[in-house]
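Peer 1: no sequence for this one, just the structure:
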């Protein structure tokens, strides 16, 4: 199991509208395609105006397949055009769980939204 961490740095003051659009439109498109959302967060201390979200995958191959499906989705393409003006930068990391982490095993209990 791997976890992808995505961090979006936003224009100052745009986080509430970004989150409103994501909840209203983006979530319904992204969640069924990507499958296992670990969490979606905003920052309050440290670098501000950031959105952090985590998605779990069995491996890089599953991630690549799901990300390709998302990129090809017409609804997603339209949604991205709406939020793109808010985004200053994006950072991605692939997190590999330590052997003792609950995410180290491909545990069906962790499959929160397997389509």
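Peer 2: Everything's here; your move. Small disclaimer: the values here were computed from a predicted structure and weren't measured.
Peer 1: switch to C-alpha atoms for all contacts and neighbour counts from now on
Peer 2: OK.
Peer 1: Run a quick neighbour tally on the residue nearest to residue 49 when sequence neighbours are not counted.
Peer 2: Among residues not flanking residue 49 along the chain, residue 10 sits closest, at 5.4 Å (Cα to Cα, 6 or more residues apart in numbering). Residue crowding around residue 10 was assessed by other Cα atoms under 10 Å; the count is 21.
Peer 1: Next one: residue 10 from residue 85, what distance?
Peer 2: The gap separating residue 10 from residue 85 is 9 Å, by Cα to Cα, to the nearest Å.
Peer 1: putting a second one here so we can go through both:
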């Protein structure tokens, strides 16, 4: 369960787009989420965020945005955004439409590409809690906190909870590595 001041917003397993999907998670439907990470040149972050704020509505006209954040702590100068697709045919249609959208290409893509050092995208599937079973190979957990101080307080309280301590002890054997980032949503982000 969630501790006071902390709410579980999403639990995603993901695999790299270049990976074989034959070994990926299975669902009753084809819905998946694309997690796109842009590493932005530090000197261009402000410009990039301004471009996104001005023109993201052009991108949102093509498919559903789940959330859009910039990093505050952890890996710096990153923009992370998540898009929902009904299936891979839907994603292909959206990507084709975006490539042909002159406003999107001219107003955002052309200037934004000069701000970006690297791009990375991964495919993620929502994991139903009731079917979790053994942890999958790669997991992303997104926690919502009112602010960074509430996160620290909630984390401290969680570490005093015997149920949390037991769950961590049980699951730590599956942990190969862990990365933490404090994400700050941009104003238009549906997921805050």
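Peer 2: Right, received. Where do you want to start? What you see is a predicted model, and the numbers here were worked out from it, not measured in a lab.
Peer 1: that older thread, translate the residue nearest to residue 49 of the first structure into the numbering of the second structure.
Peer 2: Taking TM-score structural alignment, residue 10 of the first structure has residue 40 as its aligned residue in the second structure.
Peer 1: got a list of what that match touches?
Peer 2: Residue 40 of the second structure is in contact with 48, 77-79, 115-118, counting by Cα atoms under 8 Å, 6 or more residues apart in numbering.
Peer 1: hmm, try it at 7 Å
Peer 2: Applying Cα atoms under 7 Å, 6 or more residues apart in numbering, we find residue 40 of the second structure in contact with 77-78, 115-117.
Peer 1: Between the residues you listed, which sits nearest residue 32 of the second structure?
Peer 2: residue 78 (22.1 Å; Cα to Cα).
Peer 1: so how many other residues sit close to the equivalent of that closest one over in the first structure?
Peer 2: Alignment note (TM-score structural alignment): residue 78 of the second structure maps to residue 50 of the first structure. The number of residues packed near residue 50 of the first structure is 23, by other Cα under 10 Å.
Peer 1: residues near the nearest residue in space to residue 50 of the first structure that is not next to it in sequence, how many?
Peer 2: Excluding its sequence neighbours, the residue lying closest to residue 50 of the first structure (Cα to Cα, 6+ apart) is residue 9, at 4.5 Å. Taking other Cα under 10 Å as the criterion, the count of residues near residue 9 of the first structure is 19.
Peer 1: need the longest helix for the first structure.
Peer 2: In the first structure, taking DSSP state H as the definition, the longest helix is helix 60-72.
Peer 1: Could you tell me where that one falls in the second structure?
Peer 2: Helix 60-72 of the first structure maps onto residues 88-100 of the second structure, going by TM-score structural alignment.
Peer 1: Can you list the buried residues in that stretch?
Peer 2: The neighbour-count check on stretch 88-100 of the second structure (16 or more other Cα atoms under 10 Å) flags 91, 94, 98 as buried.
Peer 1: and which of those residues is nearest to residue 156 of the second structure?
Peer 2: residue 91 (40.6 Å).
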